[in-house]
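Visitor: just to be clear, the model below is a prediction. Sequence and coordinates:
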Amino acid sequence: MSETTDTAAGGRRGGRTVSKSTPDEVMGLACGLPLTRSVLRSVVADATPGQLGVPADLFRAENASRMESRRARLIRSAGFPCVKGFDGYDWGMASFPADWGREQLMDLGFVDRAEDLVLYGDVGCGKTHMAIATGMLACERGMPVRFFTASSLVMRLRRARDENRLDAELRTIGRARLLVVDELGYLPIDIDGARLLFQVIADSYEKRSVVFTTNLEFGRWGEVFGDGDMAAAVIDRIVHHGRIVRFRGESYRNSHSLMK
């Protein structure tokens, strides 16, 4: 037989010298040495099935580590106020459209299609929780997400404009696949802030999904934007590629309050 199996002391296998190495030596060789396809192809071609197990395990572990690091990085950069998932979520107060429900929400197909979602209804019924959980799910699947309250987004945009970096800020926000605008209508926004908010919404149209949470019906969005025409333009874009999930019920915070 031409193949030598004495690899422990350093032999030859398939024309390639196989040497015994220590773990520290392997770690030293691996640091700062990204593999090229040509080298990897050559090594794999000469390896036996048994020898392929170790690098296969290595690459699986590396891919898993990179995916986990990316998920953690996306969650950190999203700006969620807290960590909330769908485990234990109370779906009873959410009313979905007839042709679109929980499964469609959680498969995130609407994000792939750059469709919008309005979570509308009573205070304390799970709108923000659903928005955060949806954003967390998107991050776990490798999608960039940004989360803002409407007022914090306006303040961020105003500060960027005053510092002559509004375009850069809009580009940063625009890298998200999913944008969450929480508490739209909870705090008043002046006309200047409304124009900045409109700029983000208009720029997102058919490019990325926007999830809004609000306790205001569409007919009152003019109060938010201070301009009926601007509100109508926003609503027109949302309705074109969007859906409404309605929330009704007693506030979770009130029902679980210690002050009884």
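Guide: Yes, it's here. The structure displayed is predicted, hence computed values, not measured ones.
Visitor: all contacts plus neighbour counts: C-alpha atoms, from now on.
Guide: Noted.
Visitor: skip the chain neighbours and tell me the closest residue to Val224.
Guide: Leaving aside its chain neighbours, Val224 sits nearest to Gly185 (5.4 Å; criterion: CA to CA, 6 or more residues apart in numbering).
Visitor: count the residues that sit near Val154.
Guide: 22 (other CA atoms under 10 Å).
Visitor: next one: Ala233
Guide: Ala233 - counted by other CA under 10 Å - has 13 other residues nearby.
Visitor: that one in helix, strand or coil?
Guide: At Ala233 the chain is in helix, as set by DSSP: H, G, I helix; E, B strand; the rest coil.
Visitor: try Glu103
Guide: Put simply, Glu103 is helix when judged by three-state DSSP.
Visitor: against Thr134, how distant is it?
Guide: When distance is defined by CA to CA, to the nearest Å, Glu103 is 12 Å away from Thr134.
Visitor: who has more neighbours out of the two?
Guide: Legend: neighbour count by other CA under 10 Å for Glu103 and Thr134, higher for Thr134 (23 against 9).
Visitor: here comes the other one, which I'd like you to weigh against the first:
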Amino acid sequence: MFEEEIINLCKKLRLSRNLADMAQKTEGESHQEYLHKLLSSELKNREQVRISKLVNSAGFYSIKTFDSFRFDEITLPSGLTQESLKSLDFIKDKKNIIMYGRTGTGKTMLSIALGVTACQNGIPVKFYRTAALVNQLSEAKNAGTLSVLLKKLNKAAIIILDEFGYVPYDRTGSQLLFDYLSEIHEQKSVILNTNLEFSRWVNVLYDEQMTAALVGRLMHQCHLILFPGENNRLRESSINDLYHSISTESKGD
């Protein structure tokens, strides 16, 4: 009888079902200890739900952590340590991060790990393949809903743009991307991953003045992280091929 009443009271008080469930399992030597444990459980549950919502709404196409990332294979700039990067100091300072290196060297993995860590700290994130964001901006402008999309983007404290420069953007899309990044300049942190050196960005954005202005704004308060290593996917593939060949030879012997 009391279980159903507790569930209904939780609904009316906008408390989670978790509280009703924990009420049956929690024990305490005093009423105060019991209540403290129960409320602590509810708070922990709310934090977990919030983190889950932030991660799900960020747009990551996979979840990555720092555990398997090889920090010894990247070059951090002066003033940026592995510890300060993991602690997200750049977000507090509203600094940008540009990750530059060949395809498959870990730029996406590190940027997602940073984004997931931000979500775990209650910081809203938006992750996009750059071409996808450009398409969304163009479609929203054509549909007259650009302000709605920008309002959605503005809820994030950090914007992650992956695969910048992999494909050229049309002039309208380039202008919209430039306008958006200019609008959030020094207001939010941007992580941008690219395999293009700055001198070649004009091949993607077309306009030299706009390209120079965008590079200048992104680099104004920025950490440039270099990824000089080889393609990890190719390396892992080569290792697998080598293992397979050795295994086959062993069976033949």
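Guide: Noted; the coordinates are in hand. What you see is a predicted model, and the numbers here were worked out from it, not measured in a lab.
Visitor: got a TM-score for the two of them?
Guide: The TM-score (TM-score structural alignment, normalised by the length of structure 2) is 0.85; 227 aligned residues with a CA RMSD of 1.7 Å.
Visitor: what range in structure 1 does stretch 180-198 of structure 2 sit on?
Guide: The aligned range for stretch 180-198 of structure 2 in structure 1 is 200-218, by TM-score structural alignment.
Visitor: in that stretch, what counts as buried?
Guide: 200-201, 204-216 (16 or more other CA atoms under 10 Å).
Visitor: the residue nearest to Val224 of structure 1 against Glu217, yeah?
Guide: No: between Gly185 of structure 1 and Glu217 there is no contact under CA atoms under 8 Å: 9.8 Å.
Visitor: which parts of structure 1 are helices?
Guide: Listed in chain order, the helices of structure 1 (DSSP state H) span 23-30, 37-46, 49-78, 102-106, 109-112, 127-140, 150-162, 166-174, 191-204, 221-225, 228-240, 252-255.
Visitor: and Lys94 of structure 2? What does it align with in structure 1?
Guide: In structure 1, Lys94 of structure 2 lands on Ala114 (TM-score structural alignment).
Visitor: its match: what's it in contact with?
Guide: Ala114 of structure 1 makes contacts with 177, 205-210, 241, as judged by CA atoms under 8 Å, 6 or more residues apart in numbering.
Visitor: mind running it again at 7 Å?
Guide: Counting by CA atoms under 7 Å, 6 or more residues apart in numbering, Ala114 of structure 1 makes contact with 206-209.
Visitor: again, but for Gly165 of structure 2
Guide: 194, 196, 201, 204.
Visitor: map it across to structure 1 for me.
Guide: Matched by TM-score structural alignment, Gly165 of structure 2 corresponds to Gly185 in structure 1.
Visitor: how close does its match get to Arg37 of structure 1?
Guide: According to CA to CA, Gly185 of structure 1 and Arg37 of structure 1 sit 54 Å apart.
Visitor: same deal with Ile173 of structure 1?
Guide: Note on Ile173 of structure 1: its distance to Arg37 of structure 1, by CA to CA, is 35 Å.
Visitor: for the two, indicate the residue with more neighbours.
Guide: Neighbours were counted for Ile173 of structure 1 and for Arg37 using other CA under 10 Å; Ile173 has more, 19 against 9.
Visitor: how close does that one get to Lys260 of structure 1?
Guide: Separation of Ile173 of structure 1 from Lys260 of structure 1 (CA to CA) stands at 43 Å.
Visitor: what does Asp192 of structure 1 give?
Guide: The separation that Asp192 of structure 1 has from Lys260 of structure 1, given CA to CA, amounts to 42 Å.
Visitor: how about the contacts made by the residue nearest the centre of structure 1?
Guide: With distances taken as CA atoms, centre = their mean, Cys139 lies nearest the centre of structure 1, 3.1 Å away. By CA under 7 Å, 6+ apart, the contact set of Cys139 of structure 1 is 71, 74-75, 145.
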